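*Asks:* Give the three-dimensional model of this entry:
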Amino acid sequence: MEEKKEEAGASSYRYWVREATADAAPPPLPRKLNPHDIAHSDSSNPPALGSLWNRAGTWEEKSLTKWATDRLKELLVSVGSLEFSSGTAEIKDVSRCVGDAFLITVRNKKRVGYTYEISLKFEGDWTFEDNKKKVKGRLDIPEFSFGELDDLQLDVSPIEDSELLQQQKQRICLDLKQFLEPIRMKLCLFERELKDR
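*Replies:* Have a look, this model is predicted:
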């Protein structure tokens, strides 16, 4: 009878182990996967989008903000200059570019998105009644996001120049609104590049 008690007490099955014992397995250590590990794994599954560790294609989010901010600045400065009936203007600099961009992999499908606000500095020359005026100012593009470029708005900041008449300021603002279409084209290019990342 004593032997049966010893056999029952020496069972190898445990529901909960509170202390590490000599016969307990060590916890697994994480290690970085390399292409060789992936090539020798189960090749019956199609390759997953995203990281190597995410073979099931579950939720994965990656920030593209640094790349997107740099690319937006580069594209918008390259808009160049426009000629109007009474003058010319050129985008000189991107003074403000605030927002974020991201790539999400969910259910093995890739989705991209972004939200930004931008301010652009411009300089231009306008001629009113044989008087040439140098004008500087700012163009603001309020919040815009992926897939909504048809609703893009361009606001001209008030032009601070006491010599300009109100009628001349209105004319300059109307001229500057013509930058909307070239800016929209650059942002469409940005969206295409973002999708390809």
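*Asks:* Please make it C-alpha for all contacts and neighbour counts, starting now.
*Replies:* Noted.
*Asks:* residue nearest the centroid of this structure?
*Replies:* For the chain, Ala101 is the residue whose C-alpha lies nearest the centre (CA atoms, centre = their mean; 1.7 Å).
*Asks:* which residues touch that one?
*Replies:* Ser63, Leu64, Thr65, Ala68, Val112, Gly113, Tyr114, Thr115 (CA atoms under 8 Å, 6 or more residues apart in numbering).
*Asks:* likewise Thr127?
*Replies:* Here Thr127 is in contact with Ser86, Gly87, Lys133 (criterion: CA under 8 Å, 6+ apart).
*Asks:* Now list the buried members of the residues you listed.
*Replies:* Gly87 (16 or more other CA atoms under 10 Å).
*Asks:* In strands only, show me the contacts of Thr127.
*Replies:* Gly87, Lys133 (DSSP state E).
*Asks:* Compile the contacts of Thr127 into a markdown table and extend it with columns for distance to Trp59.
*Replies:* Shown next, in a markdown table, are those (distance: CA to CA, whole Å):
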| residue | distance to Trp59 |
| --- | --- |
| Ser86 | 54 |
| Gly87 | 52 |
| Lys133 | 56 |
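*Asks:* Could you also give me the structure for this second sequence? I'd like to compare it with the first:
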Amino acid sequence: MTEAVVSSSSEKEEQKGASYTYWVRKITEDAAPLPVPHKLSPQDPQSQPNSATLGSAWNRAGTWEEKSLNNWATPRIKELLVSVGSIKLSSGTAKVEEVTKCIGDAFLVIVRNKKRVGYTYELTLKVKGELNLRGEKKAVGGHIDVPEFSFGELDDLQMQVKLNEDKDMLPQDKTEICNDLKKLFLEPVREKLLQFEQELKDR
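*Replies:* Okay, here's the model as predicted:
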């Protein structure tokens, strides 16, 4: 009696095991073969960029992406301002010798698949000139500070002029030179920054 029960139980386990392996084998045999990876050629549609989408490949929806343009913008601003050239003043000439401070950020933002650019900067321009003061030629130097300005705000561009210390220069001469530098450099500097702004838009 005991042997019959054992035999019956053993047969059930063997049938169960056989059934299990049958279905595993069946699924494996019927399953589709795994795809073989291959390199995309330039003609494949998957390799073609989506021309209707701006920004990076990962941002196909064009939702939000911000990119710093400082590596291009900062040296470009300096290059443009140094190219202002010589400006004729009432008593001589002066030029931007160097941009000693150019602090800020320029960036490109993609929002809802639309491109927007912006920037905020502040500048210091080192100026050097040769003036005729009371019949005597004199070399003068100083700097022009341009306080913080942003995209679309160049109509309100401001300048502050300071001359280097010169004990031989009369106060009224200093005032006249500062006013000249401020008045005559404002428009050429603004034009160069407008050029920068347009180049930024075109990127």
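*Asks:* Just give the TM-score of the two.
*Replies:* After superposition, the two chains reach a TM-score (TM-score structural alignment, normalised by the length of structure 1) of 0.78; 167 aligned residues with a CA RMSD of 2.5 Å.
*Asks:* Need the counterpart of the residue nearest to the centre of structure 1 in structure 2.
*Replies:* Structural alignment (TM-score structural alignment) places Ala101 of structure 1 against Ala106 in structure 2.
*Asks:* thinking again about what came up before, which element is the residue nearest to the centre of structure 1 on?
*Replies:* According to DSSP states H and E, Ala101 of structure 1 maps onto strand 87-106.
*Asks:* Can you give the distance from that strand to the centre of its chain?
*Replies:* Relative to the centre of its chain, strand 87-106 of structure 1 is centred 10 Å away, using CA atoms, centre = their mean, to the nearest Å.
*Asks:* could you pull out the helices for structure 1?
*Replies:* 2-9, 35-39, 65-77, 166-176, 180-195 (DSSP state H).
*Asks:* Can you add mean neighbour count and distance to Gln153 of structure 1 and give the ones you listed back as CSV?
*Replies:* Listed next are the helices of structure 1 as CSV, based on neighbours: other CA atoms under 10 Å; distance: least, CA to CA, whole Å:
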stretch, mean neighbour count, distance to Gln153 of structure 1
helix 2-9, 9, 78
helix 35-39, 10, 46
helix 65-77, 16, 15
helix 166-176, 15, 12
helix 180-195, 16, 7
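*Asks:* mind putting those helices in CSV, distance to Ser145 of structure 1 included?
*Replies:* Output for those, formatted as CSV (distance: least, CA to CA, whole Å):
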stretch, distance to Ser145 of structure 1
helix 2-9, 66
helix 35-39, 36
helix 65-77, 12
helix 166-176, 22
helix 180-195, 10
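*Asks:* mean shift between the strand holding Ala101 of structure 1 and structure 2?
*Replies:* Once the two models are superposed, strand 87-106 of structure 1 sits on average 0.5 Å from its counterpart in structure 2 (mean CA distance after the TM-score superposition for structure 1).
*Asks:* Pull the residues that contact stretch 195-203 of structure 2.
*Replies:* Against stretch 195-203 of structure 2 from outside (CA under 8 Å, 6+ apart): Ala73, Arg76, Ile77, Leu80, Arg116, Val117, Phe151.
*Asks:* and the second one, what does it touch?
*Replies:* Contacts for Arg76 of structure 2 were tallied using CA under 8 Å, 6+ apart; they are Phe196.
*Asks:* Quick one: map it onto structure 1.
*Replies:* Checking with TM-score structural alignment, Arg76 of structure 2 has Arg71 as its match.
*Asks:* How about Glu3 of structure 2?
*Replies:* By TM-score structural alignment, Glu3 of structure 2 lines up with nothing at all.
*Asks:* Count the residues that sit near Glu3 of structure 2.
*Replies:* The number of residues packed near Glu3 of structure 2 is 8, by other CA atoms under 10 Å.
*Asks:* tell me which element it is part of?
*Replies:* Applying DSSP H and E, one finds Glu3 of structure 2 within helix 2-30.
*Asks:* Relative to Leu189 of structure 1, how far out is Asp155 of structure 1?
*Replies:* 21 Å (CA to CA, to the nearest Å).
*Asks:* just Lys73 of structure 1 next, same as before
*Replies:* Distance from Lys73 of structure 1 to Leu189 of structure 1, by CA to CA: 13 Å.
*Asks:* now swap in His40 of structure 1 and tell me
*Replies:* Taken as CA to CA, the span from His40 of structure 1 to Leu189 of structure 1 is 39 Å.
*Asks:* same deal with Ser51 of structure 1?
*Replies:* Counting by CA to CA, the gap from Ser51 of structure 1 to Leu189 of structure 1 is 26 Å.
*Asks:* Over to Phe128 of structure 1?
*Replies:* 36 Å.
*Asks:* Next: Ser86 of structure 1.
*Replies:* Counting by CA to CA - Ser86 of structure 1 and Leu189 of structure 1 are separated by 30 Å.
*Asks:* Can you pull out the residues in contact with stretch 50-67 of structure 2?
*Replies:* Counting by CA under 8 Å, 6+ apart, Pro49, Phe107, Leu108, Val109, Ile110, Val111, Arg112, Asn113, Lys114, Lys115 sit against stretch 50-67 of structure 2.
*Asks:* Of all the residues in that stretch, which ones are buried?
*Replies:* Buried-residue list, stretch 50-67 of structure 2, by 16+ other CA under 10 Å: Leu54, Gly55, Gly62, Glu65.
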